[in-house]
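Q: how would this look folded up:
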Amino acid sequence: MTDRTVLSKLLRALPKAELHLHIEGTLEPELIFQLAQRNGIALSYPSVEALRAAYAFTDLQSFLDVYYAGASVLIHAQDFEDMAYAYFERAAADGIVHAELFFDPQTHTERGVAMVTVIEGLTRAGARAQQELGISSALILCFLRHLSEDAAFETLEQALPYRQHFIGVGLDSSERGHPPEKFARVFARCRELGLHLVAHAGEEGPPAYIETALDLLKVERIDHGVRCTDSPALVQRLAREQIPLTVCPLSNVKLCVFPQMSEHNLPALLAAGLKVTLNSDDPAYFGGYLLRNYEACFEAFPQWGRAEAIQLARNSLEASFAAPEQKAGWLQHLEAVAAGA
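A: You can find the predicted model right below:
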């Protein structure tokens, strides 16, 4: 076997965690049409092919327009379960042992879908995935930053009766014009409740958004964070404090954050000692699930090899919010796979 073939096998075999995955962004066009038919919903696209053709995004907002249209087919708990379980099946094939799923309740409650419907369906899928596929998972409730902080507070109150089913909160949707400080009070409340805190920052927004997310929102991980290289001082801080960055390579290229994968700043981030993890973001829309993101990076960065593959997988496991004993088991498995490669 060639060195690249050996590396490809290693990428699949390494136990990995996925920490930046919007579950609504795993809705493949085929399932969108299937659920639309099941729920009697008329789509504005005549076919699966026409819907896929709409996936030519020029920026984050052009993607969000299609994303919210796709989510409109999710009505019943079974719809959410079917969507999430389809993701878990792909995750198992990619070597994922743990996934922390973002979900956007406001996308659904604004359409009249009850909070309990969303959480019940996703929770059922997670339980099935643990039992049938051996994948550990957790839910992170995300606030839509283009909506108000008052709306975020309302969403939090709606979700608190189901607090045992989610481990943290995040901040997603349109970054431009919606700085982290807009949500300072609701994040303070979530911190009081003992929830884990993460936030999208530094994808399209400036390095200052990353700093504010850390200093004001007190987040434990930065989702995306690739704009940090515009501030050398911030890069040094992220490396020093080992703040995990949940980077989404194919997403970054698809949304024109970088013109092509070979121009992505991932090698610079890793070389600077940052705790970088690879993730798929909204894989149904961005051209690939987690393993494909790994493969695309190693194809684009010929200087990367076995050491980088092991480091990235280790970073993902260590940066997860799983229990220490779970992490220890996965890391032991990782070392065994690495030793046998």
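
Q: From now on I want contacts and neighbour counts done on CA atoms only, so please keep to that.
A: Noted.

Q: Check the burial of Leu250 by counting its neighbours.
A: Using other Cα atoms under 10 Å, Leu250 has 31 other residues around it.

Q: Which secondary structure elements does the helix or strand harbouring Asn315 sit against?
A: Per DSSP states H and E, Asn315 falls inside helix 306-319. Helices and strands touching helix 306-319, by 3 or more Cα pairs under 8 Å, 6 or more residues apart in numbering; DSSP states H and E, are helix 3-13, strand 16-22, strand 276-278, helix 324-340.

Q: Out of those, which is closest to Glu203?
A: Closest approach to Glu203 among the helices and strands packed on helix 306-319 (Cα to Cα): strand 16-22, 12.9 Å.

Q: Beyond the closest one, next helix or strand please.
A: Immediately after strand 16-22, counting by DSSP H and E, sits helix 29-39.

Q: Look at Ala50 and say how many residues are nearby.
A: Ala50: 12 surrounding residues under other Cα under 10 Å.

Q: how close does it sit to Ile135?
A: As judged by Cα to Cα, to the nearest Å, Ala50 and Ile135 stand 34 Å apart.

Q: please give me the structure for this one as well, since I'd like to look at both together:
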Amino acid sequence: MESMTNTAATLPDFVQSLPKVELHLHIEGTLEPEMLLTLARRNGVHIPYRTIDAARAAYQFADLQSFLQVYYLGGSVLRKERDFYELTQAYLARCKVQRIRHAELFFDPQTHLANGVALEAVIGGIHAALRDAERDWDISSALILCFERDRDPEPAVALLERACRLGGIVGIGLDSAELGHPPGRFQEVFAVAGSLGLHRVAHAGEEGPPAYIWQALDVLGVERIDHGVRCLEDPVLVHRLVDDRVPLTVCPFSNVALKVFDQLSTHNLARLLKAGLWVTINSDDPAYFGGYLNENMIDTLSCLNLTARDALILERNAVTAAFCSDQRKQSLLKELDEYGASPQNGL
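A: The predicted structure is shown next:
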């Protein structure tokens, strides 16, 4: 059989069955319009959409700030532990279908606390769904608490300490509106997280400049950069990222929806790979940006004339960058190797 080529017939089939890892996924960003309306009715929360079509039409954005306005409105319908369980379980059911074998989920507790929701309900609901998916579907996972960078950083340490007492989180992140909110403002809480042995990641270099990536690395001490696509503007930074093997959790559909790139065909993912950067593909907020992990991979690889071999490289990168045990990584890498070596895949 000839080597797998990048054709409409073969690449989607290859990606659909490829064992995958997702490292950049906001669980609140998986709130599909149907669930949005269901939870709004169930919890008596007023939203300005009366139909699924109206809600879906609102999922169109000019930039990150306009997206966040709709995103936080969606988050307001999540009020009870049951809601967080159902939201997370629905995403994990998609993981099962899309052959996502390990998923790392961000959540935004500050949004829910501001809506009067107990932290115990948020973490309890999400974590119960993660446990069930591991038991029933052998999908491993990790939960990362994100701080919203456009909020006051002062209460962050107390919130982190509360979350750690409840258990269930493996790390912290930094998200929300990037421009005008440099990572360095959150130095204290990231230092505390490091002292507690938690993993640290941060959104940087999507809308914000390369300087934000430098800050995330040198001030916050992060292990991964979420997005990071603007790093190519700074050759010295690229060398740093390559030399230190810092993973980038790139989200192509998100970048296009938020106008970082005009269209997928102009995305710089292929150039990131060519530069030797440790790149992964992820779906970010898939309900809002038009596709989950498989769709992001298939469309991006196709538009950039990348191949099934590139898909394997991206997934090996993701497994190696994951916050899971060495034993789990070896198991996932074995699955990838066996899949790539299968004669039916023609690699």
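
Q: Go through the helices and strands packed on helix 306-319 of structure 1 and name the closest to Glu220 of structure 1.
A: Minimum separation from Glu220 of structure 1 across those (Cα to Cα) falls at strand 16-22, 12.2 Å.

Q: Tell me the residues of structure 2 aligned with that closest one.
A: Counting by TM-score structural alignment, strand 16-22 of structure 1 falls onto residues 20-26 of structure 2.

Q: Against structure 1, what's the mean shift for the matching stretch, could you check?
A: With mean Cα distance after the TM-score superposition for structure 1, stretch 20-26 of structure 2 departs from structure 1 by a mean of 0.5 Å once superposed.

Q: what about the helices in the stretch 51-200 of structure 2?
A: With helices called from DSSP state H, counting those that start in this stretch, the stretch 51-200 of structure 2 shows them at 52-58, 64-75, 81-98, 109-114, 119-137, 156-166, 187-195.

Q: In terms of secondary structure, what does the second one contact?
A: I take that to be helix 64-75 of structure 2. Packing partners of helix 64-75 of structure 2 (3+ Cα pairs under 8 Å, 6+ apart): helix 109-114.

Q: what does the helix it packs on correspond to over in structure 1?
A: Using TM-score structural alignment, helix 109-114 of structure 2 lines up with residues 105-110 of structure 1.

Q: And for stretch 323-339 of structure 2?
A: So stretch 323-339 of structure 2 sits over residues 321-337 in structure 1, by TM-score structural alignment.

Q: Give me the contact list for the matching stretch.
A: With Cα atoms under 8 Å, 6 or more residues apart in numbering as the contact definition, stretch 321-337 of structure 1 has outside contacts at 10, 13-15, 97, 196, 310, 313-314, 317-318.

Q: Restrict these to the buried ones and give me that as a PyMOL selection.
A: Burial among those is assessed by 16 or more other Cα atoms under 10 Å; the matching PyMOL selection reads:
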select buried, resi 10+13+14+15+97+196+310+313+314+317+318
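
Q: Whatever residue of structure 1 lines up with Ile123 of structure 2: neighbouring residues, count only.
A: In structure 1, the residue paired with Ile123 of structure 2 is Ile119, using TM-score structural alignment. Counted by other Cα under 10 Å, the residues lying close to Ile119 of structure 1 total 23.

Q: Ile119 of structure 1 - nearest residue in space that isn't next to it in sequence?
A: Closest residue to Ile119 of structure 1 apart from its sequence neighbours, by Cα to Cα, 6 or more residues apart in numbering: His165 at 7.3 Å.

Q: ok, now Asn255 of structure 2?
A: Phe261 (6.0 Å).

Q: Work out for me the element that neighbour sits within.
A: Using DSSP H and E, Phe261 of structure 2 sits in no helix or strand.

Q: about what we covered before: wait, which of the contacts of stretch 321-337 of structure 1 is closest to Arg111 of structure 1?
A: Using Cα to Cα, His196 is the member of the contacts of stretch 321-337 of structure 1 that lies nearest Arg111 of structure 1, at 27.1 Å.

Q: List the contacts of the closest one.
A: Applying Cα under 8 Å, 6+ apart, we find His196 of structure 1 in contact with 167-169, 190, 219-220, 321.

Q: per the alignment, it corresponds to what in structure 2?
A: With TM-score structural alignment as the criterion, His196 of structure 1 lines up with His199 in structure 2.

Q: hang on, the earlier thing: who wins for proximity to Arg185 of structure 1 among the helices and strands packed on helix 306-319 of structure 1?
A: Smallest distance to Arg185 of structure 1 across those (Cα to Cα): 23.6 Å, for strand 16-22.

Q: Can you name every helix or strand that that closest one contacts?
A: With contacts taken as 3+ Cα pairs under 8 Å, 6+ apart, strand 16-22 of structure 1 sits against strand 96-103, strand 245-247, helix 306-319.
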